[in-house]
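Novice: curious how this folds, go ahead:
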Amino acid sequence: MDPFRLQNILNEELRAFAIKDYCPNGLQVEGRSHIKKIVTGVTASQALIDAAIEREADAILVHHGYFWKGESPVLTHMKGRRIASLLSHQINLLAYHLPLDIHPTLGNNAQLAALLGIELRRGLEPWDKNSVAMVGELKSPMQGAQFAAHIEQVLGRQPLHIEAHQRVIKKIGICTGGGQSFLPLAAEQGVDAFISGEISEQTTHTAREMGVDFFAAGHHATERYGVKALGEWLSEKYQLDVCFVDIDNPV
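Specialist: Predicted coordinates for the structure are as follows:
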């Protein structure tokens, strides 16, 4: 498959042009003209590039790519080495950030919710049809400590649990990755708990004072599943050879 055709397929499925983002979505580095084997992963780190080279992949598809807003444009040091590796091996790099977070079935929020038994109901930001954060309900309501244990069992990583009440958790807000800033808005909408990847210092105080249990389950751990699902979709629909490579990251 031609890399630009692959980009068009992904752009259409993820509605990439309809979503404002902090980075370019789509083909970020052009490599060889025919793509058959794809390596997917969360972040376009050197370790993932090396894994793609070892597997003789034609393309890498990630959630966290390059060229972020405010980032220095110079190709030196770590960034220069990464780009040089891609170019010297003619490996295409495609990346999708927010479009992959919010896709209703393949997205990070949707995939994490399905794994944890959360039925998503609506966007947390009612004024934005492309809301990054979501609100849903636990299919099997449980206490906070039980939900923390459930997250650990599903993700293989113990979450940081800020306990703020003794209520059973049913209504829950969710935003994978660095979504902790949505906690106040979620609290105003009456959620019992909020789950994200990261936590900030002030998140603890906000959770306690607004009475919402908060679960920080890891940026990487909460965002493994969207790009993996997207790769599986490509493999099934377009008969591409796709391999998900999980580069260990404790954060």
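Novice: only C-alpha atoms for contact and neighbour calcs from this point on.
Specialist: Noted.
Novice: just the element for the nearest residue to residue 245 once chain neighbours are set aside, please.
Specialist: Counting by CA to CA, 6 or more residues apart in numbering, residue 245 lies nearest to residue 41, which is 5.4 Å off, once chain neighbours are set aside. Using DSSP states H and E, residue 41 maps to strand 37-43.
Novice: what's in contact with that strand?
Specialist: Contacting residues not belonging to strand 37-43 are listed as 48, 52, 56-65, 220, 223-224, 227-228, 231, 240-247 [CA atoms under 8 Å, 6 or more residues apart in numbering].
Novice: this protein: helices as residue ranges?
Specialist: 3-14, 46-54, 77-88, 98-102, 108-116, 144-155, 183-188, 201-210, 219-222, 225-238 (DSSP state H).
Novice: next, the structure of the following sequence, for comparison with the previous one:
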Amino acid sequence: MSTSRHTLLSSFNELLQPERFKDYGPNGLQVEGKDSIERIVSGVTASRALIEAAIARRADAIFVHHGLFWRGMDGRITGWMKQRVQLLLAHDINLLAYHLPLDAHPVLGNNAQLGRVLGLQADGRFGDQDLGFIGPGEFADARTLADRVQSALARSVTLVGESARPVRRVAWCTGGAQGFFESAIAAGADVFITGEISEPQAHLARETGVAFIAAGHHATERYGAPAAAGHVAALLGLEHQFIDIDNPA
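Specialist: Presented below is the predicted three-dimensional model:
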């Protein structure tokens, strides 16, 4: 089966509601390709490696969390940007990207899907634009939870802060959400899980007794793109494949 680019874009917009969010880059269609869509490839980031893999699989559209545009970047189409755009245009592939809207979706988004993978269920939100999730967790201590995260994501994690007290409330927000740590503390978390840690968070964890787990930006955001793209593909009768381009960050 096939569908039109307009129908595909409308389906993703209806699902993820990008108009609700203030974001640093455009959500939705970032590069226009062919009008008729049969195959979707999803991935975390619109890297050249993902684009080349999608070309090899004869994809008509690529759906990602991180598109071509990052905060504060140069807007000129040169170098690596030219190479990515050139590949997309040469093969007439549509690129669709949803950043904060994909983080926030209550079922298919990055935070909801990370919770599913870790066995956590949110009963509240916190942080800017209510992007952070928080919910109950019964763990002997933060180290026990960190071990679960490490096993579930198949990568080492960084644990900073109190690791002896029981954990009853867990907050999480995928990717580079280390700036949400203070909001997680205020929301009553015993542990905060995200992708990255910066210098200030280590001190806050030690001083407040709220543990901080950094589990990798890419590793925490591998689940929303295939969930959302798979849902839309099934709805429209399209082929879908998730391609995970490894990233140690």
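Novice: what does the TM-score come to for these two?
Specialist: Overlay of the two chains. TM-score (TM-score structural alignment, normalised by the length of structure 2): 0.96; 247 aligned residues with a CA RMSD of 1.2 Å.
Novice: what lines up with the residue nearest to residue 245 of structure 1 in structure 2?
Specialist: When structure 2 is aligned by TM-score structural alignment, residue 41 of structure 1 is paired with residue 43.
Novice: contacts for stretch 200-217 of structure 1?
Specialist: 144, 148, 151, 157-165, 180-181, 183-184, 187, 191-199.
Novice: pull out the buried positions in that stretch.
Specialist: The neighbour-count criterion (16 or more other CA atoms under 10 Å) identifies 203-204, 206-207, 210-217 as the buried residues of stretch 200-217 of structure 1.
Novice: so residue 85 of structure 1 touches residue 47, yeah?
Specialist: No: counting by CA atoms under 8 Å, residue 85 of structure 1 does not reach residue 47; the two are 11.0 Å apart.
Novice: can you find the partner of residue 160 of structure 2 in structure 1?
Specialist: In structure 1, residue 160 of structure 2 lands on residue 162 (TM-score structural alignment).
Novice: tell me how many other residues crowd that match.
Specialist: Other residues lying near residue 162 of structure 1 total 22 when counted by other CA atoms under 10 Å.
Novice: longest strand in structure 1, please.
Specialist: Counting residues, the longest strand found in structure 1 (DSSP state E) is strand 134-142.
Novice: list of residues touching it?
Specialist: When contacts are defined by CA under 8 Å, 6+ apart, strand 134-142 of structure 1 is touched by residues 109, 117-125, 168-175, 186, 191.
Novice: redo that, cut-off 6 Å
Specialist: The contact list for strand 134-142 of structure 1, computed with CA atoms under 6 Å, 6 or more residues apart in numbering, reads 117-124, 168-174.
Novice: out of these, which are buried?
Specialist: Neighbour counting with 16+ other CA under 10 Å marks 118-120, 123-124, 169-174 as buried within these.
Novice: now, those that are in strands?
Specialist: Filtering these for strands - DSSP E - leaves 118-120, 123, 169-174.
Novice: what residue is smack in the middle of structure 2?
Specialist: By CA atoms, centre = their mean, structure 2 has its centre lying nearest to residue 221, at 3.5 Å.
Novice: ok, the nearest residue to it once chain neighbours are set aside - contacts?
Specialist: With sequence-adjacent residues excluded and distances taken as CA to CA, 6+ apart, residue 221 of structure 2 is closest to residue 110, at 5.6 Å. Contacts of residue 110 of structure 2 were listed using CA under 6 Å, 6+ apart, and they are 103, 221, 223-224.
Novice: of the residues you listed, just say which sits nearest to residue 72 of structure 2.
Specialist: residue 103 (20.3 Å; CA to CA).
Novice: what does that closest one align to in structure 1?
Specialist: Using TM-score structural alignment, residue 103 of structure 2 pairs with residue 101 in structure 1.
Novice: likewise for residue 180 of structure 2?
Specialist: Using TM-score structural alignment, the equivalent of residue 180 of structure 2 in structure 1 is residue 182.
Novice: next one: residue 222 of structure 2
Specialist: Alignment note: residue 222 of structure 2 maps to residue 224 in structure 1; criterion TM-score structural alignment.
Novice: mind checking how far the spatially closest residue to its match that is not a sequence neighbour is from residue 219 of structure 1?
Specialist: Of all residues not flanking residue 224 of structure 1 in the chain, residue 42 sits nearest, at 5.8 Å (CA to CA, 6+ apart). Going from residue 42 of structure 1 to residue 219 of structure 1 by CA to CA, to the nearest Å gives 10 Å.
Novice: the two: which is more packed in?
Specialist: Set residue 42 of structure 1 next to residue 219 and count neighbours by other CA under 10 Å: residue 42 wins out with 27 against 20.
Novice: quick check: that one vs residue 60 of structure 1, distance?
Specialist: 10 Å.
Novice: repeat for residue 173 of structure 1
Specialist: Counting by CA to CA, the gap from residue 173 of structure 1 to residue 60 of structure 1 is 31 Å.
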